[in-house]
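1. need a 3D model of the sequence below.
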Amino acid sequence: MSDRQQINETFRIPLSVLDVSPIVEGGSVAESLGNTLDLARHAEKWGYNRYWLAEHHNAPSIASSATSIVIGHVAAGTSTIRVGSGGIMLPNHAPLVIAEQFGTLESLFPGRIDLGLGRAPGTDGLTAAALRGSRRSNGHDFPEQLAELRAFLDPSRAEVGMPVRAIPGEGLNIPIWLLGSSDFSAMLAAELGLPFAFAGHFSPNFTIPAMNLYRSNFKPSEVLDKPYGMVAVNIVAADTDEEAGYLATSMQQLFLSFIRNTRGPLPAPVRNMDQLWSEQEKAALQQQLGSSIVGGPETVRGKLKRYMEATQADEIMVAAHIFDHQARLRSYEIVAGL
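-> Sure, this is the predicted structure:
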């Protein structure tokens, strides 16, 4: 039985990977991008469905800011796994540029490219202003930007003739996903009949309401005849619960740095987080990371099964902030083999 069949026998839905090419303390961007390709090759071998990279900026722990380029890097080094964005933050870009970039990727790697779109900046306000320049987009015009992008890919969608064409891009079938961490994109994806991916890895309290909202308001389209929802979740798996708990402290420290606005590279794990956080910070992290699944194989199997049942997701996207690359590989290998 193949790895993919084992996953389907246990959970009945596909598993995928969400990556930000983490930069670790003492590491380099080049090493991070090399590790991303190595993980993608293993994920392909283990039967994961897709491999998505996320756009973030001005983040010392993230090397995937030039997301389209990293997607090309991963797609060129693999052969079958779908590769895409989780996501491209559309307000940071002119829709024509994204149509051309992903048209190029789809032309190079036909049938393997996904275009996941978000409306958040993926960064702080000053960096967003530097990215967007004179356009001053703030995300409120995301539906209009999305319509423009879709019209570049398929001019028949345009209300008037398209004087500018996306070449490459025009006429290509590039699956578009809407990403969200609240209800806005859930409703928009439902209205447009598009697949929807929810950021449950950092917005756990809104996961089930957003997924329910998406399903209950979904309108069939030429893209989908029924809703298709994917949920991202943090999973840190190891051979024992104790080891997984130790590895997960890197993720906890990273999110703690977000709270304190002291961001740096992904920290090495520690044995005792109580020496690092206050009770208030601990409670805040437990709220933000409340859906995270941490443990040995049997613990992860049980928690993941309950998570799938609770969210009714059609697909699970696994995020893993793990300091040691070999331990990160082992985590994804364990999840694939459940």
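2. switch to C-alpha atoms for all contacts and neighbour counts from now on
-> Will do.
3. which element, helix or strand, includes residue 227?
-> Using DSSP states H and E, no element contains residue 227; it sits outside every helix and strand.
4. so what's it up against?
-> Shown in contact with residue 227 (CA atoms under 8 Å, 6 or more residues apart in numbering): 190, 193-195, 214-215, 218, 220.
5. please give me the structure for this one as well, since I'd like to look at both together:
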Amino acid sequence: MKLSVLDQAPIPRGSTPEETLNNTLKLAKSTETLGYTRYWVAEHHNTNGLASTSPEILITRIASQTNTIRIGSGGVLLPQYSPLKVAENFKMLEALFPGRIDLGVGRSPGGAKNTRLALTDSIKKSMTAFPGQLKDLQGFLHNTLPKEHPYRMVKATPRTKTVPPLWVLGLSDRGAANAAKNGTGFTFGHFINPANGLTAMETYREKFQPSPTLDKPQSNVCIFVVCADTHDEAEELALSQDKWLLNVGKGADTKIPSMKEVKKKAFRQDELEEIAKNRKRCVIGTPEEVKAKLEMLSEYYRTDEFLIITNI
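-> The predicted structure follows:
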């Protein structure tokens, strides 16, 4: 089994974005030493608790501080951007760090309506355009746009010897089908909502079409994990993530709460019920317990790689 990391660069209460991003660099170096496969950074906007707003810039910094681990995005919010510009950014990264860059893209709007309009400079882009954007991105990366395409003669530069593999992040059959049709890798977001995971992964495998990116399906699953020497310690650490997920769900402050803050006030019954639902997105326990659960999920999803996210 391969283990990788998805880092949202969460900011703990009382900390700063600068300290958080420095911690990201330390974590990336540590995971490389431990033999993790890849280290992906997220893209979030207009939130005070997550410091990763520009994956391309953060990828450059992390890749320059590491040597072998793959570095990528999980993921660039493609509906807000030009496929050409995204292709150029990642071909530039590939030129700087050959064979180490992953391009993960998602269909997320990036936030509330005003946030999205600010990202697009008030241009109202339709979310339904994502499949076409994905096809264009693949075309720009590999110089395979069809002859009838209006931008066929526009080339994404620099013209690198290798091209970063393209991954689609998804939560449903729709995302899986987009990945399969375009022959990209597929990342299922178990940490957001595991409900449709099995059908999404089956759809991806069944509908996969070979492409310049991949000749056979390649998938991984992203999941919250809290691991400690004892089960009780893991449960205690997970309380801060429980509280954080409650706050995120309410649209409240997104900074990671301290243990002191979490323990100051008992959870209400409705909050305990919500925590129980959220725990389905997580694996919590000792190394042996976590290993056993991931092995079970590996068989369930038929994947050999998990992206680990831990916001505690």
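6. what's the TM-score for these two chains?
-> The TM-score (TM-score structural alignment, normalised by the length of structure 2) is 0.93; 310 aligned residues with a CA RMSD of 2.0 Å.
7. circling back: any chance of the contacts of residue 227 of structure 1 in TSV, plus secondary structure, distance to residue 235 of structure 1 and neighbour count?
-> Supplementary listing: the contacts of residue 227 of structure 1 in TSV, determined by DSSP: H, G, I helix; E, B strand; the rest coil; distance: CA to CA, whole Å; neighbours: other CA atoms under 10 Å:
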residue	secondary structure	distance to residue 235 of structure 1	neighbour count
190	helix	28	24
193	coil	29	22
194	coil	26	27
195	coil	23	23
214	helix	24	27
215	helix	25	18
218	coil	29	24
220	coil	32	15
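8. and of these, the nearest to residue 35 of structure 1?
-> Checking those against residue 35 of structure 1 by CA to CA gives residue 195 as the nearest, at 28.9 Å.
9. counterpart of that closest one in structure 2?
-> Under the alignment (TM-score structural alignment), residue 195 of structure 1 pairs with residue 185 in structure 2.
10. ok, residue 55 of structure 1 next?
-> For residue 55 of structure 1, the aligned position in structure 2 is residue 43, judged by TM-score structural alignment.
11. look up how far residue 177 of structure 2 lies from the match of residue 195 of structure 1.
-> In this view, residue 185 of structure 2 and residue 177 of structure 2 are 11 Å apart by CA to CA, to the nearest Å.
12. tell me where the longest strand sits in structure 2.
-> Criterion DSSP state E: the longest strand present in structure 2 is strand 219-227.
13. that strand: average distance to aligned residues in structure 1?
-> On superposition with structure 1, the mean distance recorded for strand 219-227 of structure 2 (mean CA distance after the TM-score superposition for structure 1) is 0.6 Å.
14. so how far is that strand from its chain's centroid?
-> In terms of CA atoms, centre = their mean, to the nearest Å, the gap separating the centre of strand 219-227 of structure 2 from the centre of its chain is 10 Å.
15. do the same with stretch 5-23 of structure 2
-> Relative to the chain's own centre, stretch 5-23 of structure 2 is displaced by 16 Å; criterion: CA atoms, centre = their mean.
16. ok, residues contacting stretch 40-52 of structure 1?
-> Around stretch 40-52 of structure 1, the neighbours that count as contacts under CA under 8 Å, 6+ apart are 2-4, 14-19, 71, 74, 77-78, 80-87, 329, 332-333, 336-337.
17. out of those residues, which are inside strands?
-> Counting by DSSP E, those place 15-19, 82-87 in strands.
18. as JSON lines, those with distance to residue 260 of structure 1 would be great.
-> Rendered in JSON lines, the data for these read as follows (distance: CA to CA, whole Å):
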{"residue": "15", "distance to residue 260 of structure 1": "33"}
{"residue": "16", "distance to residue 260 of structure 1": "31"}
{"residue": "17", "distance to residue 260 of structure 1": "28"}
{"residue": "18", "distance to residue 260 of structure 1": "25"}
{"residue": "19", "distance to residue 260 of structure 1": "23"}
{"residue": "82", "distance to residue 260 of structure 1": "36"}
{"residue": "83", "distance to residue 260 of structure 1": "33"}
{"residue": "84", "distance to residue 260 of structure 1": "31"}
{"residue": "85", "distance to residue 260 of structure 1": "28"}
{"residue": "86", "distance to residue 260 of structure 1": "25"}
{"residue": "87", "distance to residue 260 of structure 1": "25"}
